[in-house]
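>>> Need coordinates for the below:
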Amino acid sequence: MRAKYSIIFFVVVVTAISFYPGKRISAQQILPPLKEVFKKDFLIGTALNSMQIYEKDAGPVKLIPQQFNAVTAENVMKAAEIHPQWNVYQFEMADKLMDYAARYRMKVNGHTLVWHSQLPVFVQHMKDADSVMRFFVDHINTVVGRYKGRIYSWDVVNEALEEDGTLRRSIFLETLGEDYIVNAFRLAQKADPKAKLYYNDYNIEQPLKRAGVIALVKKIQAAGVRIDGIGIQGHWRYDAVPLQYIEESIRAFSSLGLETMITELDLSVLPGPWESNEADINKTARWNERMNPWPDALPDTVAQIQAKAYASLFILLLKYNQQVSRITFWGVNDGQSWLNDWPIKGRTNYPLLFDRIFLPKHAFYSVIETRRK
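Okay, the predicted model is just below:
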């Protein structure tokens, strides 16, 4: 029944666009909803910025609730935003996000409780373990406690591993020791026993870093603390999606009793300044004309390759739809993507399913088509 439904929508949309090329925006109203096409497989999520949460950006007002059934805050739940001073919490934007999600019946993933980046200024240079611990405990208890029973899941700890699978030399590791991750999950579990608890990181499909995640999970589980899943961020290049490693990771995490999510999905079409795949926001590179090959528009040939890459990824994830519980795109459209300014500021990237005026790209249709196979 679903396949028939998807095919009908697909034909209608393609026909509308073919006959009315100058009015493609009207076709948005009859797009097949991603959340419906993959309803029996996994949640389809997106990251929202402040303008979108307030619904002040006219382009995605209808598109977001039409297409997605899960949301993650791009920034407003990070510690620097929500907890700027010792005894000061700013919940206005996070509350708006919760209200937005409730209005459109979307599940919210809280992002993120413990992360070495985007920390409040008052925390960044702390050397005293007691002070860091006080912040650590108060932050988790207060933020998780506020949304207890309303939030679906939390990225409890974010990006705590180096590329070789060892623990990152963060302020938390240096002041609180190796058990800080176990303690973070213990605190979050106590603050909201019903929320799903996840570890989130980039490149953890790669064998060395994956081994670090597995060791971390086993340590948490051995301590009698709950961890429900692993978020693979999915910041990949359109011509180098590591499908084999992703599949191996899904199997490995599943063997530990864990869900897998693809949590921050985007497929960059621009050349990278480094040989390795990076997603550390603290690393940047200088401007170079060659690193911004398509400032005005994405060539159709490149868009088609990107579409095939998205399709290959979704075909794999559908194979494991009992193990993969959510796919979240890191942004609604190309113009919103963080990859326009990272790692080189001012570039024009095209990593998502919708273009800068919220029209579907080849990649959108290629993803829809995977449900027919």
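>>> contacts, neighbours, all on C-alpha from now
Fine.
>>> what residues are up against the residue nearest to the spatial centre of the chain?
The centroid of the chain falls nearest to E264 when counting by CA atoms, centre = their mean (2.3 Å). Shown in contact with E264 (CA atoms under 8 Å, 6 or more residues apart in numbering): A47, I232, Q233, G234, H235, I327, T328, F329, W330.
>>> That one sits in which helix or strand?
strand 259-268 (DSSP states H and E).
>>> re earlier: out of the contacts of E264, the closest to N75 would be?
A47 (8.9 Å; CA to CA).
>>> The closest one: neighbour count?
24 (other CA atoms under 10 Å).
>>> what's the spacing between it and K4?
30 Å (CA to CA, to the nearest Å).
>>> Which strands and helices lie in contact with whichever strand or helix holds Y365?
Taking DSSP H and E as the definition, Y365 sits inside helix 362-370. The contact analysis (3 or more CA pairs under 8 Å, 6 or more residues apart in numbering; DSSP states H and E) places helix 362-370 against helix 2-19, helix 300-319.
>>> Between helix 2-19 and that helix, find me the angle.
150 degrees (axes from the mean of the first three to the mean of the last three CA atoms, to 10 degrees).
>>> So of the contacts of E264, which two are at opposite extremes in space?
For the contacts of E264, and using CA to CA, no pair is farther apart than A47 and I232, which are 14.9 Å apart.
>>> just the strands in the stretch 151-300 of the chain please.
With strands called from DSSP state E, counting those that start in this stretch, the stretch 151-300 of the chain shows them at 153-158, 196-201, 229-232, 235-237, 259-268.
>>> one more to line up against the first:
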Amino acid sequence: MRIGSAVDGRSLSLDPAYSSLLGAEFNAVTTENAMKWRNLEPLPGVYAWPGADQLIEFAERHGQAVYGHTLVWHSDVPTWVSPDWPAERLRTELRDHVTEVVSRYRGRVWAWDVVNEVLDEDGSLRETLFLRKLGRRYIADAFRWAHAADPGARLFINDYGIEGRTRKADALLKLVKELRREGVPVDGVGFQSHIAWDQPPRDLTGNLRRFADVGVSVAITELDVRVELPTTPEKLERQAAVYRQVLRSCLTVPACVSFTVWGFTDARSWIPGYHRGYGAACLFDGNLAPKPAHQALIDELGRHAGTDRASPTTN
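Sure, this is the predicted structure:
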């Protein structure tokens, strides 16, 4: 079971306490921003590899698996990519990007978020530059390009708001079935799981299972549990219960192959900047002290390990 965290590149470079805790607590890491297209290729054909290379090398020194994030996302298109380009030029640039990045890290990244957030809340395909210019085909193309560049990597489609049986989750399930029937190498579905402390997901276990029944892996890819500020001991205990619930769901479903928190310290969390009035979303506080959620995950892992020892036939 991979237990991972997204990684803030600046902290990894400049904060020894941060990097020490990252290396000790997790057996997997995800690049929070360093592998996104806008950051990797700020100018046409000019790649800025140091941030991504740094994380890969850190992971290899610490025996950690690397989850690549993300190859195609409408929110991180470089500014030099023009909406006025003809479709074939955009397709060529996207193909070259996917191929270049996956090829560089072939054999060193176990899984990729190939396409990210392709659906709107109502389950329709999100209106993006890629959809307007290339049509639905761009999703299948991205998976095929990534597979050609590294046949050994596991390829995921990743989205938010799909933890329960929502219209969006139903639409994603339908999309995954269609892609696989077409022979597209979709290996897994990533559940981002940005959750509020007082709104735990409903029937996450059952939802993970129905995706697994399609024949794909599932993964918790970006878990955080934001708390309405100011925090109180009661709120942090309820937060811990949500973290435990999500991990338990993942451990219950054999096809759930990875559990990743979206940053492990409140000092580097994205939540306060995007959810006004909320924060304290991570396992460690701003001083890197563990919170109740941290102990809840340890307890749940221990409980699951004990169940496995008692039941040799458990998957």
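>>> before we move on, back to that, which position in structure 2 aligns with the residue nearest to the centre of structure 1?
When structure 2 is aligned by TM-score structural alignment, E264 of structure 1 is paired with E222.
>>> ok, G331 of structure 1 - how many residues close by?
Neighbours of G331 of structure 1 (other CA under 10 Å): 26.
>>> again with A293 of structure 2
So A293 of structure 2, with other CA under 10 Å, has 23 neighbours.
>>> Surely it touches R244?
Yes - counting by CA atoms under 8 Å, A293 of structure 2 does reach R244; the two are 7.4 Å apart.
>>> Identify the residues contacting Y104 of structure 1.
P65.
>>> which one in structure 2 is aligned with A215 of structure 1?
A215 of structure 1 maps onto K174 in structure 2, by TM-score structural alignment.
>>> Same question for S337 of structure 1.
That one, S337 of structure 1, aligns with S269 by TM-score structural alignment.
>>> What's the match for A153 of structure 2 in structure 1?
In structure 1, A153 of structure 2 lands on A195 (TM-score structural alignment).
>>> which residues touch its match?
For A195 of structure 1, counting by CA under 8 Å, 6+ apart, the contacting residues are K148, G149, I151, Y152, S153, W154, Q189.
>>> follow-up on the earlier one: residues near the match of S337 of structure 1, how many?
21.
>>> coming back round to it: which of the contacts of A195 of structure 1 has the most neighbours?
W154 (24 neighbours).
>>> Skip the chain neighbours and tell me the closest residue to it.
Using CA to CA, 6 or more residues apart in numbering and skipping residues adjacent in sequence, the residue nearest W154 of structure 1 is G110, 4.5 Å away.
>>> for E228 of structure 2, same thing?
Nearest to E228 of structure 2 is Y278, by CA to CA, 6+ apart, at 4.5 Å.
>>> quick one: A211 of structure 1 and L167 touch, right?
No - using CA under 8 Å, A211 of structure 1 makes no contact with L167, being 11.7 Å away.
>>> if I pick the closest residue to Q206 of structure 1 other than its chain neighbours, what's in contact with it?
Nearest non-adjacent residue to Q206 of structure 1, counting by CA to CA, 6+ apart: Y245, 6.1 Å away. Taking CA under 8 Å, 6+ apart, we find Y245 of structure 1 in contact with E205, Q206, P207.
>>> So which of these is surrounded by the most neighbours?
E205 (24 neighbours).
>>> Look up how far L167 of structure 1 lies from that residue.
Counting by CA to CA - E205 of structure 1 and L167 of structure 1 are separated by 16 Å.
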